[in-house]
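Trainee: just a sequence and a predicted model for now, questions to come.
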Amino acid sequence: MRILDAHQHFWDLSANYLPWLADKPVSFRYGNYEAIKRDYLPDDLRADAEGFELVGSVFIETEWDPADPLGEVAWVERLRQREGLPNVMVAQAWLDRDDAPEVLAAHGQASFVRGIRHKPAAASSPDAVERGASGSMGDPNWRRGYGLLARNGLSFDLQTPWWHLAEAADLAQACPETQIILNHTGLPADRSLEGLAGWREAMRLLADNSNAAVKISGLGQRGKPWTADSNRGIVRDTIEIFGIGRCMFASNFPVDSLVGSYHTIFSGFAEIVADLPVEERDQLFWQNAARIYRVEMEGVA
């Protein structure tokens, strides 16, 4: 099975400062994450993906030292030259900071940077959403930075709980020239009937905008192993809502190694969509990622 992994991370903890991995533990949706406090580099990804045809990857920023948002780009460039992975990256930027114009301009000049990720401030539950909260997608300072993405040729990777997708839809409409790529399937952690109904409604709001796509990833549940049966409905609902052409499968490795092996996750995706035509499966596993992230696939037919 051919894979262009649309969302993965590398880190060298002996050389680089990632506060959430180096300092005291943070609140994390999968619970204890001690197991991933170790170096993770291209050879590790290739070993995890053994048995699949890994044709490339999209590196997503790792919450690198926020005082040095350009440092990760320089490190990834050296990694690419030495290891052949990743193909492209989504870099760090803080859209509501005073240095946003300079940082985004620098990212736009890097030949392998395709977009940025800045996790907006989020409420802890649907009933706690505060429109226009500081650091949120409704914050004027945050939106001012967001408005600079298109002129620098950058897309936006959005990681936020589903109850903020109405704000994301508004953002998509306000800046139709900017591609939004929703991370981790909108984080449907609440698998109750009510929770899933709210998630589906929110996903439809975002999907109504043609400049929005989604990565089907990050589907682990705290304290439970990743299984195809537990995630089948979410995967198929996402494909139905966004359409084949705007969905991408991704590993979120090494983070999702906390809930399942690479083989478990991608074999699970394959099982869930086994009834689809091979052309549609190719779109989900690699072609859409290559198109949306503008990855040159030399020698791949």
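Mentor: Structure received.

Trainee: could you use CA atoms for every contact and neighbour count after this?
Mentor: Fine.

Trainee: residue contacts, the residue nearest the centre of the chain?
Mentor: Residue closest to the mean C-alpha point of the chain, counted by C-alpha atoms, centre = their mean, is residue 183 at 3.7 Å. For residue 183, the contacting residues are 157, 158, 159, 160, 214, 215, 216, 217, 218, by C-alpha atoms under 8 Å, 6 or more residues apart in numbering.

Trainee: repeat for residue 191
Mentor: By C-alpha under 8 Å, 6+ apart, residue 191 has no neighbours at all.

Trainee: which residues in the stretch 1-150 of the chain form helices?
Mentor: Assigned by DSSP state H, counting those that start in this stretch, the stretch 1-150 of the chain shows helices spanning 19-22, 42-48, 71-83, 100-109, 140-146.

Trainee: export these to CSV and append columns for mean neighbour count.
Mentor: Output for the helices of the stretch 1-150 of the chain, formatted as CSV (neighbours: other C-alpha atoms under 10 Å):
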stretch, mean neighbour count
helix 19-22, 16
helix 42-48, 15
helix 71-83, 15
helix 100-109, 18
helix 140-146, 19
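
Trainee: and the comparison structure, right after this:
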Amino acid sequence: MQKAIDAHFHIWRQKDQPWLVGPMVPRIFGPYEPIRRDYPIEEFLEDQRDSGVEKAVYVQTNWAKEDFEKEVAFLQKTSDETGWPHAIVGYTDMTVEDIRPQIDRLMKYKLLRGVRMQLHWHETPAFRFAASADQVIDPKVRANVARLKDYGLSFDLQLFPAQMKDGLTLVGENPETNFILTHAGMLTGMEPETTEAWKAGLRTLAAAPNFYAKLSGLG
């Protein structure tokens, strides 16, 4: 069996997830009643048993913003106890004046490798997450992303194809930072117009040597 690294997985306690506790709302991934419960590391390990996955990277799951450190601490403790995960991508609010106080709090956790703030915006309300389509090039976001190189952290870039030109601006002005495109560019359907825009967006970002596309979320 071919060995693999799961580059994007989640576990959670429902009580820590405001979006899993509050009322259900339209989301890009559709109805989510089945996941409104705890999903512990033990269940994840059982689910991927015999899959060939030998290591895994945890990616933040939208805890309350003020609990960004608690999330990373929970995953570090989980790894200390079970050996999984092997790396952590935490959350930081890239819209603040200076992200460094947040990152300084996270750097004490040895498995931290990068951060993600979801910047995807779509004309379909159920698909959008960011405050605006161009938040990816907001001056505060750009300034804070530029600070990641001082910590050796990557940035998980979550965009839709229409935002990828702006994404290339962000990637291009930070050559010392690795950018990982979350969910391979968020393909939302198989209509020719949608797939062609997606392919064009990927070609745009592929021009940057510090850009990587993550094969995840291809549902």
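Mentor: Structure's in. What do you need? Given the structure is predicted, the values throughout are model-derived calculations rather than measurements.

Trainee: TM value for the aligned chains?
Mentor: Between these two chains, after superposing, the TM-score reads 0.90 (TM-score structural alignment, normalised by the length of structure 2); 212 aligned residues with a C-alpha RMSD of 1.8 Å.

Trainee: how near is the residue nearest to the centre of structure 1 to residue 8 of structure 1?
Mentor: 11 Å (C-alpha to C-alpha, to the nearest Å).

Trainee: how about the strands of the stretch 101-250 of structure 1, start to end?
Mentor: For the stretch 101-250 of structure 1, the strands defined by DSSP state E, counting those that start in this stretch cover 113-117, 155-158, 180-182, 212-216, 247-249.

Trainee: mean deviation, the fourth one versus structure 2?
Mentor: Spelled out, it's strand 212-216 of structure 1. Superposed on structure 2, strand 212-216 of structure 1 shows a mean distance to its aligned partners of 0.7 Å (mean C-alpha distance after the TM-score superposition for structure 1).

Trainee: show me what that strand is packed against.
Mentor: Secondary-structure packing of strand 212-216 of structure 1 (3 or more C-alpha pairs under 8 Å, 6 or more residues apart in numbering; DSSP states H and E): strand 180-182, helix 228-242, strand 247-249.

Trainee: picking that back up, quick one: buried ones out of the contacts of residue 183 of structure 1?
Mentor: Neighbour-count burial (16 or more other C-alpha atoms under 10 Å) applied to the contacts of residue 183 of structure 1 gives 157, 158, 159, 160, 214, 215, 216, 217, 218.

Trainee: any idea how far stretch 151-166 of structure 1 is from the chain center?
Mentor: Distance, stretch centre to chain centre, for stretch 151-166 of structure 1: 10 Å (C-alpha atoms, centre = their mean, to the nearest Å).

Trainee: mind checking the end-to-end distance for that stretch?
Mentor: Calculated as C-alpha to C-alpha, the first-to-last residue distance of stretch 151-166 of structure 1 is 24 Å.

Trainee: how about it: buried residues?
Mentor: 152-166.

Trainee: over to stretch 105-120 of structure 2?
Mentor: In stretch 105-120 of structure 2, residues buried by neighbour count (16+ other C-alpha under 10 Å) are 106, 111, 112, 113, 114, 115, 116, 117, 118, 119, 120.

Trainee: got a list of contacts for that stretch?
Mentor: 59-60, 69, 72-73, 76, 86-94, 128-130, 133, 135-136, 152-160, 163.

Trainee: one more: stretch 61-70 of structure 1?
Mentor: 9-11, 16-20, 72, 89-93, 103, 106-107, 116-117.

Trainee: mind listing what's buried in that stretch?
Mentor: Neighbour-count burial for stretch 61-70 of structure 1, with 16+ other C-alpha under 10 Å as criterion, is recorded at 61, 62, 63, 64, 65, 69, 70.

Trainee: kindly name the residues of structure 1 that line up with stretch 147-166 of structure 2.
Mentor: Under TM-score structural alignment, stretch 147-166 of structure 2 corresponds to residues 148-167 of structure 1.

Trainee: sorry, back to before: of the buried residues of stretch 61-70 of structure 1, which is the nearest to residue 147 of structure 1?
Mentor: The closest of the buried residues of stretch 61-70 of structure 1 to residue 147 of structure 1 turns out to be residue 69 (C-alpha to C-alpha; 18.8 Å).

Trainee: hang on, the earlier thing: I'd like the buried ones among the contacts of residue 183 of structure 1 as a markdown table, with distance to residue 291 of structure 1 appended.
Mentor: Listed next are these as a markdown table, based on distance: C-alpha to C-alpha, whole Å:
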| residue | distance to residue 291 of structure 1 |
| --- | --- |
| 157 | 15 |
| 158 | 18 |
| 159 | 20 |
| 160 | 23 |
| 214 | 13 |
| 215 | 13 |
| 216 | 16 |
| 217 | 18 |
| 218 | 21 |
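
Trainee: contacting residues for the residue nearest to residue 145 of structure 1 when sequence neighbours are not counted?
Mentor: Distances taken as C-alpha to C-alpha, 6 or more residues apart in numbering put residue 95 closest to residue 145 of structure 1, at 4.4 Å, once the chain neighbours are dropped. Neighbouring residues of residue 95 of structure 1 by C-alpha under 8 Å, 6+ apart: 118, 141, 142, 143, 144, 145, 146.

Trainee: hmm, try it at 7 Å
Mentor: Residues near residue 95 of structure 1 by C-alpha atoms under 7 Å, 6 or more residues apart in numbering: 118, 142, 145, 146.

Trainee: could you identify the most distant pair in the residues you listed?
Mentor: 118 and 145 (10.5 Å).

Trainee: do you know how far residue 96 of structure 2 is from residue 73 of structure 2?
Mentor: Taking C-alpha to C-alpha, one finds residue 96 of structure 2 at 22 Å from residue 73 of structure 2.

Trainee: again, but for residue 151 of structure 2
Mentor: When residue 151 of structure 2 is compared with residue 73 of structure 2 (using C-alpha to C-alpha), they lie 18 Å apart.

Trainee: kindly report the same for residue 101 of structure 2.
Mentor: Taking C-alpha to C-alpha as the measure, residue 101 of structure 2 falls 16 Å from residue 73 of structure 2.

Trainee: ok, residue 162 of structure 1 to residue 189 of structure 1 distance?
Mentor: 9 Å.

Trainee: cool, residue 87 of structure 1 as well?
Mentor: For residue 87 of structure 1, the distance to residue 189 of structure 1 - C-alpha to C-alpha - is 30 Å.
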